[in-house]
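In: Below is the sequence, then the predicted model.
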Amino acid sequence: MPQGLTHVYALVERAAANGPDHPALVDVTAGTTLTWEDLHAAAGAEAERLRAAGVTPGDRVAVVLPNGEAFGVALFGALRAGAVVVPIGPRAVARELEIILGDATPRVVVAGPGESAVAAAAAGAGAQVLPPPPSGEGAAATGPRAGSADGAREASGDGGEAIALLVYTSGTTGRPRGVRLSHRALLANRAQLASLRPSPVTPTDRVLLALPLFHVFGLAAGLLQVAWAGATVVLTERFDADAMPDLLIRQRVSAIAGVPSMYRALLDVPAEQLRAGFAGVRICTSGGAPLPPKWFAAFHDATGLDIVEGYGLSEAGPVVTSNQVGGAARPGSVGRPLPGVELCLVDAVGRPLADSRDDEDEGEEGDVADVYTDLADDTGLVAVRGPNLFSGYWPDGEGGPDAEGWFRTADVGYLDGNGDLHLVDRTSDLVIVNGFNVYPREVEQVLAELAEVAEAAVIGIPDDRTGAAVKAVVVRTPGSDLTEEQVNEHCAVRLARFKRPTTVAFVDELPRTPTGKIARRTLAEV
């Protein structure tokens, strides 16, 4: 276990001991700040509150709160009490709440006032609902101070293989599924990220997180990485591109973790304001979805900063690769595996590509490879291995790493000549036209070549003759009058016939999930 740590809460304990008066959490929306000693004390008080409500080590505690001080205290308080934290988005609909709470069966749900859907789902799951933990000085004053006898290990056990987070993700099933992340996995991934140079988070950084904390990217790669470094996290409840430059200056932000759609929205801010706002920022990271190369270039032109792109998934705690491995950001690539993480490409049954290709007949007429355009030949499913991997899905660990430690993801990619990973798509997004595979991202990249296209998303729609057809949903650049005919002409000379969109719809903006990913399931109705 990294640096002798076995329990995630020990990060707070260590930060409070090393820098008790150093700001830990700045809640911009509420206008409050907690030092690491404050946070340690408030988490101790929250742990006592949860114990009084009947929470024992191993019980689940669902946290349904927006970004802010209350989320941080609830999270670390539950961990200190030895509970398994189940983060849930505060805007989750009744169906999602019923599925997640019914599956996780938490002892307690911590939620804001007036959440009738939460209360109903909690009642159905037999869980008690508690209000958010008290704010600021009141909570801190009642909790044990840093270095007290009521330390994390004594209160919470040794951690290690015990589950710390139960993160629900729909993955390829369409139904939320609980990813069991142990203390071991989360701490291993924090150490892997911390070993990068330059480090994504240093002790002196003030890290802006507008990412939702109920998602593993914002929670683990964001908040827990800040705790690892003993740095400062600046939390906003919502992302506001227009307000961002001033916020960065006022809060002296030096690092930002975001998703591609956030950086795209920032490009609409006047260039002078954007450059001034980012003058004190040393590093910008992006994940959660592929970053279009033209957004990368436009952001660099506007701010002088490169965006460091990475790739991860809930099951890996979450970060797998980064452009920082290898020393340079490469547009279109998500980089190489972090130190301590192994990665290979496999076929549908898990065999490494080299092994599976030995069994193939070469040169057969009609081979899919003969009609591919602009993709490397060696595409396969991304498989990963490392101490940061999850312990299978809730409740019994089914679907976890195999006997040799490998986990086969649903992501399709290829490795370029430098060994950098390029993501093609997820198998769940695959469109099969007349038996041929169409990867939406390939078509989206071709559409992005048009200067009149600000953004595009591609999905499959039913077709009586071919089984499925390709539909493109396009956002025009301001002032553009791009037509469907022009899109078709562009694609006709760049894509094989079966990959070309048969339908093109134009919209003002693409629908997105709270984590910034394109909500593909709603595109068929556009």
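Out: Sure thing, it's come through.
In: Going by C-alpha atoms from here, please, whenever you check contacts or count neighbours.
Out: Fine.
In: and stretch 433-445, how far apart are its ends?
Out: Counting by Cα to Cα, to the nearest Å, you get 19 Å between the two ends of stretch 433-445.
In: Return the set of buried residues in stretch 55-66.
Out: Using 16 or more other Cα atoms under 10 Å as the test for burial, stretch 55-66 gives 55-66.
In: try stretch 238-250
Out: Buried residues in stretch 238-250, counting neighbours by 16+ other Cα under 10 Å, are found at 239, 241-242, 244-245, 247-249.
In: Now tell me what touches that stretch from outside.
Out: Outside stretch 238-250, the residues that touch it by Cα atoms under 8 Å, 6 or more residues apart in numbering are 67, 210-211, 262, 265-266, 269, 273-274, 276-278, 280.
In: who does the helix or strand hosting residue 37 touch, helix- and strand-wise?
Out: Assigned by DSSP states H and E, residue 37 belongs to helix 36-52. The elements that helix 36-52 packs onto, with contact taken as 3 or more Cα pairs under 8 Å, 6 or more residues apart in numbering; DSSP states H and E, are helix 10-18, strand 23-27, helix 69-80, helix 136-142.
In: The structure to be compared is supplied as follows:
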Amino acid sequence: MSNAKPWIANYPSETAPSLDYPRIPLTQFLVQSAASYPDNNAIYFMGKTISYRELLELSYRFANALVKRGVQKGDRVAIMLPNTPQAVISYYGALFAGAIVVMTNPLYTERELIHQLEDSGAETIITLDLLYKRVAQVRSSTPLKRIFVTSVGDFLPLLKKWLYPLVQKKQGQTPQVTYSADVEPFLSAVKESAVTPVHVPVDPEQDIALLQYTGGTTGVAKGVMLTHANLIANAMQCQAVLYKLRRGGERILGVLPLFHVYGMTTVMNKGICIAAEIILVPKFEVKQIFEMIDKRKPTLFPGAPTMYIALINHPDLKNHDLSSIEACVSGSAPLPVEVKVKFEELTGGKLVEGYGLTEASPVTHSNPIWEKSITGSIGMPWPDTDCRILDTVTGEELPQGEVGELAVKGPQVMLGYWNRPEETAAVLKDGWLLTGDVGYMDENGYFYIVDRKKDMIIAGGFNIYPREVEEVLFEHPSIQEAAVIGVPDPYRGETVKAFIVFKDGKQASEEELEAHCRKKLAAYKIPRKYEFRTELPKTMVGKVLRRQLQEEDKARQEAQDEIKTS
């Protein structure tokens, strides 16, 4: 049954069900694009352009800087940057040097940062001057030996570069960086280094290119080991599905964060693989996105539903022409039907839903772009990706139409979790990755996700693990018990709601709880709603029943909606 792969019969004729993957390091994409399109724009950033030739040279320079400072093959290099040219240069430079990249979310608090740097063993980090203070504060608790500091102004056009410090001052951002032998300006390190090519021998199938941290049911972030071959496969699968894309002729709106594996694959690696112009946007602000679309006319816009929702509901929409956008793949959260319809009307392009997870580099499924896409479905498996639906209790394969856990297998599936053999064994069985998501397949090979086995919350495209938020709430002196669930949110997809039981005679306001969480959690993880209770529903063993809280919350919401409409 699993061998039948009914989806292949529904592939467009232009998409081969199986591809030929070159045995090369991921950096080869950049080398090839710079050879074929040296003068094409690789990056557009706030008015500044960097050609493919320049991007390759800058990456070689940074690789030489790392090697000179003792970075060896297999060493971990952390990159804690928003979408800027430096993020791309650091990424490819570290890979040229044979290092393993550790993408670090710039929103991380000190606690989250310490865990990631300690767990990965990263001794080098590239960060922004605005984030330097946070990095400096955790340094003594981590293996960090060297810090490269860069500024948004480093790669701005001359006039903007000159004005940038004044703008920072006006916004009250005057970052203090104490430079020393092991805290260096990124730009100086790059400029002083040789431009000679650096090629450290790489075994694409065994050598890790990336440690991408993801949470888990335990709430502790784990490093997903993605090899050069994994990342190459996913970029090439993406190309096979988006078969109309022209090499050297596309412009990708890069607003998805590159520190998130979805943005890294669909914007950066994919973009460089086809020699596209990558329009880097450090922060999602609707006005800025409209300006960018007007000015640069992007042809591709990978995003999350929250982004499309913000654009189509903005009052300024009528003053902008989005018709340059030919294709968008939406990921990281379910795509509402009305959003798809409205966005396609506005752009004349296609917006389809896809699916993936960090452990699969990340994409495994999407709807066909130019053929029949099925609303509510995550689409069909990508080339060379096999899928099964398994009984959540027995692990047996289920017949078509029955609901169970989705398992995937393919060249994009991770090696495992960094230094966590038991957790790896729990999700990887004979090459099959257990996704923890529950769904089914229809007779045409289209897949549907109906629920999550895990209790993960996805708000605005960010993964939030309830237990992590609960643990921070538990640290508050007035709280006896806390349980966190995701509740529907028209804008973010889901938002965080906390149920709180106070200790006898103790209280705390929502404002106090928010201030407490803000110290320990990135902004997107902080509960937006609270409900105070005298007790929480539990199992016989005393485990809080999150599912029951969700059902009660949903029933109450439906009752309120009914009162409103009656």
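Out: Sure thing, it's come through. Because the structure is predicted, anything quoted here is derived from the model rather than measured.
In: circling back: residues in the second structure aligned with the helix holding residue 37 of the first structure?
Out: Using TM-score structural alignment, helix 36-52 of the first structure lines up with residues 52-68 of the second structure.
In: one step back: if any of the contacts of stretch 238-250 of the first structure are buried, give me the PyMOL selection for them.
Out: The PyMOL command for the buried members of the contacts of stretch 238-250 of the first structure (criterion: 16+ other Cα under 10 Å) is given here:
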select buried, resi 67+210+211+262+266+269+273+274+276+277+278
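In: which residue sits closest to residue 245 of the second structure, ignoring its sequence neighbours?
Out: Of all residues not flanking residue 245 of the second structure in the chain, residue 239 sits nearest, at 7.3 Å (Cα to Cα, 6 or more residues apart in numbering).
In: Residue 406 of the second structure contacts residue 439, doesn't it?
Out: Yes: counting by Cα atoms under 8 Å, residue 406 of the second structure does reach residue 439; the two are 6.2 Å apart.
In: Overlap in contacts, those two.
Out: Contacts common to residue 406 of the second structure and residue 439, judged by Cα under 8 Å, 6+ apart, are residue 389.
In: The two - which one has more neighbours?
Out: Between residue 406 of the second structure and residue 439, counting by other Cα atoms under 10 Å, residue 406 is the more crowded of the two (26 against 23).
In: aligned partner of that one in the first structure?
Out: If you follow residue 406 of the second structure across to the first structure using TM-score structural alignment, you land on residue 382.
In: how near is its match to residue 397 of the first structure?
Out: Distance, residue 382 of the first structure to residue 397 of the first structure, using Cα to Cα: 21 Å.
In: helix/strand/coil for the most centrally placed residue in the first structure?
Out: For the first structure, the residue nearest the mean C-alpha position is residue 217 (3.3 Å; Cα atoms, centre = their mean). Following DSSP: H, G, I helix; E, B strand; the rest coil, residue 217 of the first structure is assigned to helix.
In: Map it across to the second structure for me.
Out: By TM-score structural alignment, residue 217 of the first structure lines up with residue 262.
In: Same question for residue 89 of the first structure.
Out: So, by TM-score structural alignment, residue 89 of the first structure is matched to residue 105.
In: Contact partners for that match?
Out: Here residue 105 of the second structure is in contact with 80-81, 259-260 (Cα under 8 Å, 6+ apart).
In: Go again with 6 Å.
Out: Shown in contact with residue 105 of the second structure (Cα atoms under 6 Å, 6 or more residues apart in numbering): residue 80.
In: Would you agree it falls within a helix?
Out: No: Residue 105 of the second structure is assigned coil when assessed by three-state DSSP, not a helix.
In: one step back: the match of residue 406 of the second structure and residue 409 of the first structure: what is the separation?
Out: 6 Å.
In: residues near the equivalent of residue 33 of the second structure over in the first structure, how many?
Out: Under the alignment (TM-score structural alignment), residue 33 of the second structure pairs with residue 15 of the first structure. If you count neighbours by other Cα under 10 Å, residue 15 of the first structure ends up with 26.
In: Give me the distance between residue 15 of the first structure and residue 281 of the first structure.
Out: Residue 15 of the first structure is 23 Å from residue 281 of the first structure, by Cα to Cα.
In: Over to residue 118 of the first structure?
Out: For residue 118 of the first structure relative to residue 281 of the first structure (Cα to Cα), the value is 38 Å.
In: Which residue of the second structure sits opposite residue 258 of the first structure in the alignment?
Out: Checking TM-score structural alignment: residue 258 of the first structure goes with residue 303.
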